[in-house]
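Asks: Please work out how this folds:
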Amino acid sequence: MTKISNKEHRALLIDDQFDFDKHSIIQTAVAVESELTGINVKEFEDELNLQHIVIKSKLAGFAEADRAKLHKLLDILYQQQAFKGDWKAFFKVENALLSKVLARRKGIPISLGILVLDFLKECDFDAQGICFPSGFIIRINLKNEVVYLDPFTGELPSWELLELKVRGQLGNHARLTLDMLNPDDNKTIIMRLVNVIKAAYIQADELELALLCCDILLRIDPEDAYEVRDRGFLFQQLECFNLARTDFEFFIEQYPKDPIVNLLKQQIEQMNLDTNIQVIH
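Replies: Next up, the predicted model:
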């Protein structure tokens, strides 16, 4: 990971003009986290680089990035260093923020996946992230085969197990297709991460920080009416009724036949009533 100072990270404005290919996924993710929490980027990078040194020293005897080296790397991460998925508190904010995951060795597929993807690339593996239906997974291209890694468990699931995961997420009639295993670009992965962080903040009732996640997502894709709608619900919960009404009306204009439109119209009527009551009072 190329070192970037705190000042430079703050200058990384993630928006629709941002060059996601110019920066690694982990660099962009740390820039997002710095905006959300104000973490010390240098401290994070120092800890991550220390991990790189330790891992690569333990893999020094492997000449090429083959299956044997991969199994050793996974043993280092998931056995020796005890990285693992947090089954008990899946949606906690600390499981989504990379700095917390690196420090605690616990996380969820997208946060663990971004870290493991960084470790894989540092160890010369050809690997890409996939926003899989059941959770983030990693595609690893070895010399004569392609394998998939579940970063939540540290396992290399078979096609059959991947299909079971798909059916568990999408229903018993769903089937695994090759399209589901296509690698995603950095932009898609970062947007998935920010959405997960936003959901965690909402569950933690930290709505202002969830709104900041909405702002980041809308900077990346200003025309995303569904994100505008979600922001409207957050504004409504914060009793910013004029802002919520504007967001709901924008969504209704963009998608007048969406099933949620009637609910949004009811919400607008209720907010109008609440606003009038406040003015009279």
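
Asks: contacts and neighbour counts: CA atoms only from here.
Replies: OK.

Asks: and the residue nearest the centre of the chain, what is it in contact with?
Replies: When the chain is reduced to its mean C-alpha position, the closest residue under CA atoms, centre = their mean turns out to be Leu193, at 1.3 Å. For Leu193, the contacting residues are Ala29, Ala96, Ile110, Ser111, taking CA atoms under 8 Å, 6 or more residues apart in numbering as the criterion.

Asks: Do a quick rundown of the helices in the stretch 101-250 of the chain.
Replies: Counting by DSSP state H, counting those that start in this stretch, the stretch 101-250 of the chain forms helices over residues 109-122, 159-170, 186-203, 207-220, 225-237, 241-254, given from the N-terminal end onward.

Asks: Show the subsequent helix or strand relative to the last one.
Replies: Using DSSP states H and E, the helix or strand that follows helix 241-254 towards the C-terminus is helix 261-280.

Asks: Off-centre distance for that following helix?
Replies: On the basis of CA atoms, centre = their mean, to the nearest Å, helix 261-280 is displaced by 34 Å from the centre of the chain it belongs to.

Asks: Equivalent analysis for stretch 135-147, please.
Replies: With CA atoms, centre = their mean, you get 19 Å for stretch 135-147.

Asks: How far does that stretch stretch from one end to the other?
Replies: Stretch 135-147 has an end-to-end distance of 16 Å (CA to CA, to the nearest Å).

Asks: Tell me which residues are up against it.
Replies: Stretch 135-147 has contacts (CA under 8 Å, 6+ apart) with 65-67, 109-110, 113, 117, 125-131, 148-151, 156, 181, 183.

Asks: Out of the contacts of Leu193, the closest to His9 would be?
Replies: His9 has its nearest neighbour among the contacts of Leu193 in Ala29, at 10.3 Å by CA to CA.

Asks: Please generate a structure for the following sequence too, so the two can be compared:
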Amino acid sequence: MSLDNELPNIHEIDLLELVQFTSQLSDGDSVSESAYFQLDELLRQVREIARDELSAEGRWRQFKELFYNEWQFTINQDDYFSIESNNLFYFLETRNGNNALSTILVYHLLNLLELEPQIIDFPGPFVLQVDGINGIKIDPLTGKEMPRRLLEGLVRGHLGDHIRLSDEHLEIATIKNVKKRFLVSLKQACLLDEEYDVALLLSELLLTLLPKDPNIIMERGFILQQLDYATGAMEDFSYFVEQCPEHPNSDVLKVHIDKLKDQAIIMH
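Replies: Below is the predicted model of the structure:
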């Protein structure tokens, strides 16, 4: 089953283009003109700040006022892991999103302001580092600075109370890894909502980014199984077993493979 013609070049598109594409995938034809207008208007206002304000500190102050106070972007606490919380157009219309989505949008906007943002590959939520403002670290959902003691508390909460914050936890993420983390998060949301067609497209995007990754291929097998593509599921499970024979999942997958042999169909 080839989906290549339906997918963008994951290596060439930037982060904002990626979330626009995935948001159209999950929304289908329901994206309103209002959402596109909201994005255009936000970009226009940020470019206006970039044009009129000479100092980096001034651009940062005006951006915080615009994004967090005037537009009132915030976290969707009631539905943090849903498809909607990963949807750029939903975010623009409701002002509610999650960490990954707000990170990508704020990162793009701060680049327009030439504030040299970097995304930290932090355990759990992303953190933004603004090199143009003395390398301050901020929560992209609030714009608030995150001091070291707060970052250490978050690390201990995610990795265990015995862990202490180190330089390893503050490494700058590659764009490739940001794309991976966002796609994995959205794919899991699609699986929870049983949106298997969209989850399959996201798996194909991930495999374009990380070819032959056994775990992504195994997960694609489960999606194909849900979509009644027994042959494809069997092939994906077999690949994982071959690549990771000692993995605990391999024994379970062998049982799935035996059952799928009787259900195999030719996929077109």
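
Asks: So after superposing, what's the score?
Replies: Once superposed, chain against chain, the TM-score is 0.85 (TM-score structural alignment, normalised by the length of the second structure); 260 aligned residues with a CA RMSD of 2.9 Å.

Asks: Aligned counterpart of Lys165 of the first structure in the second structure, please.
Replies: When the second structure is aligned by TM-score structural alignment, the residue opposite Lys165 of the first structure is Leu154.

Asks: now Arg219 of the first structure
Replies: Using TM-score structural alignment, the partner of Arg219 of the first structure in the second structure is Thr208.

Asks: give the contact list for its match.
Replies: With contacts taken as CA under 8 Å, 6+ apart, Thr208 of the second structure has the following neighbours: Ile10.

Asks: I'd like the contacts of Leu193 of the first structure as a markdown table, with neighbour count appended.
Replies: Formatted as a markdown table, the entries for these read as follows, by neighbours: other CA atoms under 10 Å:
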| residue | neighbour count |
| --- | --- |
| Ala29 | 24 |
| Ala96 | 27 |
| Ile110 | 28 |
| Ser111 | 29 |
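
Asks: Closest to Ile202 of the first structure out of these?
Replies: After measuring the contacts of Leu193 of the first structure against Ile202 of the first structure - CA to CA - the closest member comes out as Ala96, at 12.7 Å.

Asks: which non-adjacent residue is nearest the aligned residue in the second structure for the closest one?
Replies: If you follow Ala96 of the first structure across to the second structure using TM-score structural alignment, you land on Asn86. Taking CA to CA, 6 or more residues apart in numbering as the measure, Asn86 of the second structure lies nearest to Leu101, with 5.8 Å between them; neighbours along the chain are not counted.

Asks: Relative to Leu43 of the second structure, how far out is the one you found?
Replies: When CA to CA is the yardstick, Leu101 of the second structure and Leu43 of the second structure sit 16 Å from each other.

Asks: for the strand or helix carrying Ser23 of the second structure, packing partners?
Replies: For Ser23 of the second structure, the element it lies in under DSSP H and E is helix 15-27. Using 3 or more CA pairs under 8 Å, 6 or more residues apart in numbering; DSSP states H and E as the contact definition, the elements that helix 15-27 of the second structure packs against are helix 88-94, helix 99-112, helix 175-192.

Asks: Please identify which of these is closest to Trp71 of the second structure.
Replies: Scanning these with CA to CA as the criterion, the closest one proves to be helix 88-94, at 9.0 Å.

Asks: which residues are contacting that closest one?
Replies: Residues outside helix 88-94 of the second structure that contact it (CA under 8 Å, 6+ apart): 19-20, 23, 31, 34-36, 38-39, 73, 84-85, 96-97, 101.

Asks: how far does that helix sit from the chain's center?
Replies: The gap between where helix 88-94 of the second structure is centred and where its chain is centred comes out at 15 Å by CA atoms, centre = their mean.

Asks: mean shift between that helix and the first structure?
Replies: Following superposition, helix 88-94 of the second structure is found to deviate from the first structure by 1.8 Å on average (mean CA distance after the TM-score superposition for the first structure).

Asks: on that earlier part again, and the gap between the residue nearest to the centre of the first structure and Ile53 of the first structure?
Replies: Leu193 of the first structure is 26 Å from Ile53 of the first structure, where distance means CA to CA.

Asks: Same question for Val279 of the first structure.
Replies: Counting by CA to CA, the gap from Val279 of the first structure to Ile53 of the first structure is 63 Å.

Asks: of these two, who's got more company?
Replies: Neighbours of Val279 of the first structure and Ile53, each counted by other CA atoms under 10 Å, are more numerous for Ile53; the result is 12 against 8.

Asks: Report the spatially closest residue to whichever residue in the second structure pairs up with Arg139 of the first structure, excluding sequence-adjacent ones.
Replies: If you follow Arg139 of the first structure across to the second structure using TM-score structural alignment, you land on Gln129. Of all residues not flanking Gln129 of the second structure in the chain, Lys137 sits nearest, at 4.4 Å (CA to CA, 6+ apart).

Asks: and what of Ile76 of the first structure?
Replies: Computed as CA to CA, 6+ apart, the closest residue to Ile76 of the first structure that is not its neighbour in sequence is Ile55, at 7.2 Å.

Asks: still on that earlier bit, state the distance from the match of Ala96 of the first structure to Ile75 of the second structure.
Replies: Note on Asn86 of the second structure: its distance to Ile75 of the second structure, by CA to CA, is 11 Å.

Asks: ok now the helix holding Ser23 of the second structure, how far from the chain's centre?
Replies: Using CA atoms, centre = their mean, the mean C-alpha position of helix 15-27 of the second structure is found 10 Å from that of the whole chain.

Asks: could you check the angle helix 196-209 makes with that helix?
Replies: Helix 15-27 of the second structure and helix 196-209 are oriented at 150 degrees to each other (axes from the mean of the first three to the mean of the last three CA atoms, to 10 degrees).

Asks: what comes up buried for helix 15-27 of the second structure?
Replies: Going by neighbour count (16 or more other CA atoms under 10 Å), the buried part of helix 15-27 of the second structure is Leu15, Leu16, Leu18, Val19, Phe21, Thr22, Ser23, Leu25, Ser26, Asp27.

Asks: Residues in contact with it: which ones?
Replies: The set of residues that contact helix 15-27 of the second structure without belonging to it, under CA under 8 Å, 6+ apart, is 10, 31, 83, 86-89, 101, 104-105, 108, 175, 179, 198.
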